[in-house]
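Asks: coordinates only, sequence not included:
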């Protein structure tokens, strides 16, 4: 209700000013116009769309929807990674007692069964059964060396837990440890809530409190992947906070490299009541059997010698490479899928040791994937890219990203500008903002005067001077002031064009934002259009008729901003059928959030000129003419004489109108980037330097999406990661060398 009172106060102030100055008609019309617009927004803000559903029904619906969405999300990701093609690798996991809590806290007392926990990656269902039956609490720490299949097991556990989930059991969510920050989230529960809100916006369409309810009622089982990628301080802090936040029955799954987790627990503590399993090296026989299954019948004879060496030389070069799922995947991708002759795998003169063989496989990986997985423009096959890329270019671009991450695994596209040199960022931002500003100022102040008879030299120098002013101003705004000098932008916002059907408070929020836009726009309109029209000059009759135009423009300005605020609020309201956020979806959301206010602002001059409020005001004004304006016909003639447009005026207006719309949109773009959504704008502009220097492709997001389809990258929500940390380190080392 406070927005109504504020709007009525503005209307009353305008009326008082009109009466005190003696311009009764203008004051009355201004008051009526403001009240009409305010009342329409107030009615919208107080109108309930639908009665809210009971809390239990909302929570049950949210659990059902989240379970289905998460299952579909990770089934697609598992298919993209080929985790079950032809079947999971037989990695064995053994219980690691020195890094686990006391056995009495971890295991249930089961007669005749030892306090231990083992499993295999090709029989995850049995691991889930034991997780529920043998452990007092569903808490598991997964350890292993690089490339040993820790993340793969986490994804497998998530899918089986969802498939076997009972209605009262929590829903597993996989989280990247890099998305947690002790300086951002005081408690892990706040982190869980934030990721649910950002990655699964459809839940907020049911009720905006659903994410917090799910976490508070222990209906979320967090699976934290990549604990070892945090620095030592954050590892210890996260361990302490996790133990402090765990309730009596809360579950938790955490993956990490063995050495990093061991160092962290010596300085902090183990995860309370959690079992710990460690990946065992693949045996040469298991690797040979897996590769044999991947072979077509016509190629088994060609691979007979390689498979025989694996069986009979378990300590050889080939067997050493095949001790991890990463090594087996490399051999399958580079040799089996591409149809290469495996003779080089067993020839010691070609690759003398295991390290040389592994380096050869990494070298051949990108050409093999691009060569065997041909583009599919339809996108129906998640394992085939949309576009064709040169292997050498793809390797150079991925190597740049590997170095840019500085040891982190997460490729947040909105953080890529942080790797651009500061000088390059300032130069690009100055050109992007300063040149259009300079051209507009020069055109508006000089070129038009040249076209309409002024001296050409003055116009040219005015354009040059305006361009310099634009460059300097943009450099100062985007380079020196604190908000724009941040090297890491905020995570992209959310926007959706889908239909909203389930949020009973949407109309209220939209109405409140429209009122805010109205209250901001009316004072701006008074100042801006008043200086343009200047109705106070001349006789009282011209004052009155000039006031009509002034009031129409003023209310039109308020309506334009109310429209922008209302539409943006509506689009940022979560939709009921939204999918989980992916990197491509977050990129589109940020782009739409940046450009939508600009498009609406560019249309604002039309709303300012053509709005129904102006028509109502004119009607009211004409009804009061005989009472307040002496000699109305003479006054109208004077007004028309002053504000009439001849052919030359129309020509000038038509030439300037597009530029006025552009500059209006540019102002809004600057405000959006400065105070709100900046991720897409900074990414598109500042990465041009990396494109020009060959470090990134022109279509960076399309390349990242295709790299994911090829199997070089993986996704966790809106974040890309390298398929394997060892691949990332190899590419980074290759670029430095």
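Replies: Perfect, thanks for sending it. Keep in mind that what you see is a predicted model, and the values were worked out from it rather than measured. Numbers count the residues shown, from 1 in each chain.

Asks: C-alpha from now on. contacts and neighbour counts both.
Replies: OK.

Asks: and stretch 231-242, how far out from the chain middle?
Replies: Here the centre of stretch 231-242 is set off from its chain's centre by 26 Å, with CA atoms, centre = their mean, to the nearest Å.

Asks: give me the residues contacting that stretch.
Replies: 181-182, 187-188, 227-228, 264-265, 267-271 (CA atoms under 8 Å, 6 or more residues apart in numbering).

Asks: which positions in that stretch come out as buried?
Replies: Neighbour-count burial for stretch 231-242 flags 234, 235, 236, 238, 239, 240, 242 (criterion: 16 or more other CA atoms under 10 Å).

Asks: which is the next helix or strand following the helix or strand where the fifth one lies?
Replies: Right, residue 239. Taking DSSP states H and E as the criterion, residue 239 maps to helix 232-245. Scanning forward in sequence from helix 232-245 by DSSP H and E, the next helix or strand is strand 252-257.

Asks: got the angle for that next one vs helix 232-245?
Replies: Computed with axes from the mean of the first three to the mean of the last three CA atoms, to 10 degrees, the direction of strand 252-257 lies at 160 degrees from that of helix 232-245.

Asks: off-centre distance for strand 252-257?
Replies: The mean C-alpha position of strand 252-257 is separated from the chain mean by 25 Å, CA atoms, centre = their mean.

Asks: what of stretch 632-646?
Replies: 54 Å.

Asks: do the same with stretch 535-549
Replies: On the basis of CA atoms, centre = their mean, stretch 535-549 sits 51 Å off its chain's mean C-alpha point.

Asks: ok, residues contacting that stretch?
Replies: Outside stretch 535-549, the residues touching it (CA under 8 Å, 6+ apart) are 23, 25-26, 533-534, 550, 614, 617-618, 621, 629-632, 634-636, 638-639.

Asks: report the buried residues of that stretch.
Replies: Under 16+ other CA under 10 Å, the buried positions of stretch 535-549 are 535, 540, 541, 542, 543, 544, 545, 546, 547, 548, 549.

Asks: below is an additional structure, to be compared with the one above:
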């Protein structure tokens, strides 16, 4: 018989054994109670069923684990579709292809920052199974890596012997956009079932607290909830840590994820060398990868006086400044074409491009060009502008802008008003002043409360509120809930005081928010068989334990109490972990909605059922239905899971009252993303550029209106 057939037989035997053991045990106890048999003897007889019951339960669990086996080829193909769709949409928001991709060129990285070319070729040839690409395509030396943007996929896949690459460049040189182009090219090149390139932002990784593989698995699960689903884990893992062998870990362990690690320089400087060492230890030599970093920060990390740490087996490229011709053509084309009146507005500026003047330096990078064209090439507006459109000639005034730093500050300051200029079919929902205030607060939050990280995660917003205030608010909310329900059946003042006391004790003991949850789903497609099975188990437990307890505390309260718990358990068996579609990527708003749904379905449903069941059971037994609202309230408090949504809600309420944030914060973040002020990386937002975040964080608070 095939293994799958054995599994089905094992499942049927397990379920039938559970039902048989449960019914016989419940029947034995019922007869003992009815005919006054000795309780001890009957209980001893019933205990003989414990062995078969345990075996049947383990068989059932074993079948559930085996059922999780999946086809990794199909998983990688669906994941590749999701990743491609995600970054096509993000490239559109970032206007990467509007009016056309800005050309970026590179040279080979400085030899002291990477491995020697001879070592790389020798290393690739000696790998088990041979090199990952055709040695005939390798250049004679590292200088052969020099090329331009459109050929980054070819350079990485065919010219780098080890397929391990470090991408270096100055601030704003276009490293992140180059990684997007590389990701799209690699997905277009990948065969069915091949590794999936995934872009990770290192800003949220702490190598002192979490291994790289674990951190990447967490990022994959949050961005693609389908990777929470169990995988075909080794037998040893089934009995020890099955949660460690979901699809995210399975893909990483099978080297079916090709990491593109961005934002190395956004880690704290003290962690740079530590992070490099951790990457070397976590990823084997034959694991392809890409690491992007600023040149100065990477050089400081690898050229320390106490130790030298390079990325093992990696070649390197260094991005070059945009040429004068490229920058001039780009600005004129974005203004409508070289022969339009709008394009001629750039004549004075283009004369300085490629020079050492302040404006020439500032507009020598893709970031500077993006800011300048957003400010000085306005798009059609809904209403006439309230002030004249600024002219790019002002950038050439060395009295006002004596150095590059002043030009950069001006571009960052002018970018927010330009991004919130009325466009499209309706006026902006938020004014320039409101947007500047909110963005400044968020930037200060990231710099001051989150250690300078670039990841704007909604579930970490509670760090912007004082801990005592946060816990007090949670306690007050829970206390008012108990007070309201208790006041329905007793004197209101007594209910209010007792409720507030219970709630405050519960809240002050600790209410820090957890990471968002994405696994629990109410699946309308849950089969009737699964739901019936859950109810049978629930009733079985209720009868068995209820009758047993009934010998001691009275059959009425025992049956009522444990049948309530048994029914809740059976009902919750109908709540399953629905398998999310791997072809979709969960962004910040969707992740918040999922976490809120878990709060409502998992917490409130369980709390209502458990509270109602316990309240009614005790109420019938004691004859005092006043205990029902308190049982309901306590059930709600105990049933509400520690979801991230609860912490987000209380923190947002506090910050809205303090005039730090708008009430519809998630809508604001989505709007800022569409306007190009923020970018989205999986489940988090980031500022368009880390330097924009740092610039806003340095502004005075509260900002001037």
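Replies: That came through, no problem. The model shown is predicted, which means the values in this text are computed figures rather than measured ones.

Asks: of the contacts of stretch 231-242 of the first structure, closest to residue 731 of the first structure?
Replies: The closest of the contacts of stretch 231-242 of the first structure to residue 731 of the first structure turns out to be residue 228 (CA to CA; 19.7 Å).

Asks: pull the most distant pair out of the buried residues of stretch 535-549 of the first structure.
Replies: Comparing every pair within those by CA to CA identifies 540 and 549 as the most remote, at 14.6 Å.

Asks: can you give me the strands in the stretch 601-705 of the second structure?
Replies: 678-681, 684-687 (DSSP state E, counting those that start in this stretch).

Asks: correction: the previous question concerned the second structure.
Replies: For the second structure, the strands defined by DSSP state E cover 105-108, 147-148, 164-169, 196-201, 257-262, 289-294, 315-319, 678-681, 684-687.

Asks: which one of those strands lies closest to residue 398 of the second structure?
Replies: Here strand 164-169 is closest among the strands of the second structure (CA to CA), at 26.8 Å.

Asks: would JSON lines of the strands of the second structure with distance to residue 89 of the second structure and mean neighbour count be doable?
Replies: JSON lines is the format used below for the strands of the second structure (distance: least, CA to CA, whole Å; neighbours: other CA atoms under 10 Å):
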{"stretch": "strand 105-108", "distance to residue 89 of the second structure": "24", "mean neighbour count": "20"}
{"stretch": "strand 147-148", "distance to residue 89 of the second structure": "23", "mean neighbour count": "17"}
{"stretch": "strand 164-169", "distance to residue 89 of the second structure": "23", "mean neighbour count": "24"}
{"stretch": "strand 196-201", "distance to residue 89 of the second structure": "14", "mean neighbour count": "23"}
{"stretch": "strand 257-262", "distance to residue 89 of the second structure": "18", "mean neighbour count": "22"}
{"stretch": "strand 289-294", "distance to residue 89 of the second structure": "22", "mean neighbour count": "23"}
{"stretch": "strand 315-319", "distance to residue 89 of the second structure": "25", "mean neighbour count": "25"}
{"stretch": "strand 678-681", "distance to residue 89 of the second structure": "10", "mean neighbour count": "22"}
{"stretch": "strand 684-687", "distance to residue 89 of the second structure": "14", "mean neighbour count": "22"}
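
Asks: distance to residue 69 of the second structure added to the ones you listed, as TSV?
Replies: Shown next, in TSV, are these (distance: least, CA to CA, whole Å):
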stretch	distance to residue 69 of the second structure
strand 105-108	44
strand 147-148	43
strand 164-169	31
strand 196-201	20
strand 257-262	19
strand 289-294	28
strand 315-319	38
strand 678-681	30
strand 684-687	30
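
Asks: closest to residue 492 of the second structure out of those?
Replies: Short answer: strand 684-687, nearest of these by CA to CA, at 44.5 Å.

Asks: contacts only, for residue 613 of the second structure.
Replies: By CA under 8 Å, 6+ apart, the neighbours of residue 613 of the second structure are 560, 561, 564, 565.

Asks: distance of it relative to residue 569 of the second structure?
Replies: Taking CA to CA, to the nearest Å as the measure, residue 613 of the second structure falls 11 Å from residue 569 of the second structure.

Asks: again with residue 318 of the second structure
Replies: Distance, residue 318 of the second structure to residue 569 of the second structure, using CA to CA: 60 Å.

Asks: likewise for residue 593 of the second structure?
Replies: 25 Å.

Asks: and residue 88 of the second structure, by the same measure?
Replies: From residue 88 of the second structure to residue 569 of the second structure the distance is 44 Å (CA to CA).

Asks: next one: residue 279 of the second structure
Replies: 44 Å.

Asks: cool, and residue 541 of the second structure?
Replies: Applying CA to CA to residue 541 of the second structure and residue 569 of the second structure gives a distance of 9 Å.

Asks: what does residue 298 of the second structure give?
Replies: In terms of CA to CA, residue 298 of the second structure sits 55 Å off from residue 569 of the second structure.

Asks: ok so, going back, higher neighbour count, residue 88 and residue 569 of the second structure?
Replies: Neighbours were counted for residue 88 of the second structure and for residue 569 using other CA atoms under 10 Å; residue 569 has more, 22 against 15.

Asks: aligned counterpart of that one in the first structure, please.
Replies: Under the alignment by TM-score structural alignment, residue 569 of the second structure pairs with residue 561 in the first structure.

Asks: show me what contacts that match?
Replies: 514, 517, 518, 520, 521, 601, 604.

Asks: burial of the fourth one, as a residue count?
Replies: Using other CA under 10 Å, residue 520 of the first structure is surrounded by 16 other residues.

Asks: who touches the closest residue to it other than its chain neighbours in this structure?
Replies: Distances taken as CA to CA, 6 or more residues apart in numbering put residue 558 closest to residue 520 of the first structure, at 6.9 Å, once the chain neighbours are dropped. By CA under 8 Å, 6+ apart, the contact list for residue 558 of the first structure reads 517, 518, 519, 520, 521, 522, 524, 525.

Asks: so which of those is the most crowded?
Replies: That'd be residue 518 among those, by other CA under 10 Å, with 29 neighbours.

Asks: if I look at that residue, how far off is residue 12 of the first structure?
Replies: As judged by CA to CA, residue 518 of the first structure and residue 12 of the first structure stand 15 Å apart.

Asks: now do residue 105 of the first structure
Replies: 71 Å.

Asks: repeat that for residue 573 of the first structure.
Replies: 34 Å.

Asks: more neighbours: which of these two?
Replies: Counting neighbours by other CA under 10 Å for residue 573 of the first structure and for residue 12 shows that residue 573 has the greater number, 24 against 19.

Asks: tell me the counterpart of the more buried one in the second structure.
Replies: For residue 573 of the first structure, the residue aligned by TM-score structural alignment is residue 578.

Asks: I'm done for today, thanks for sticking with me.
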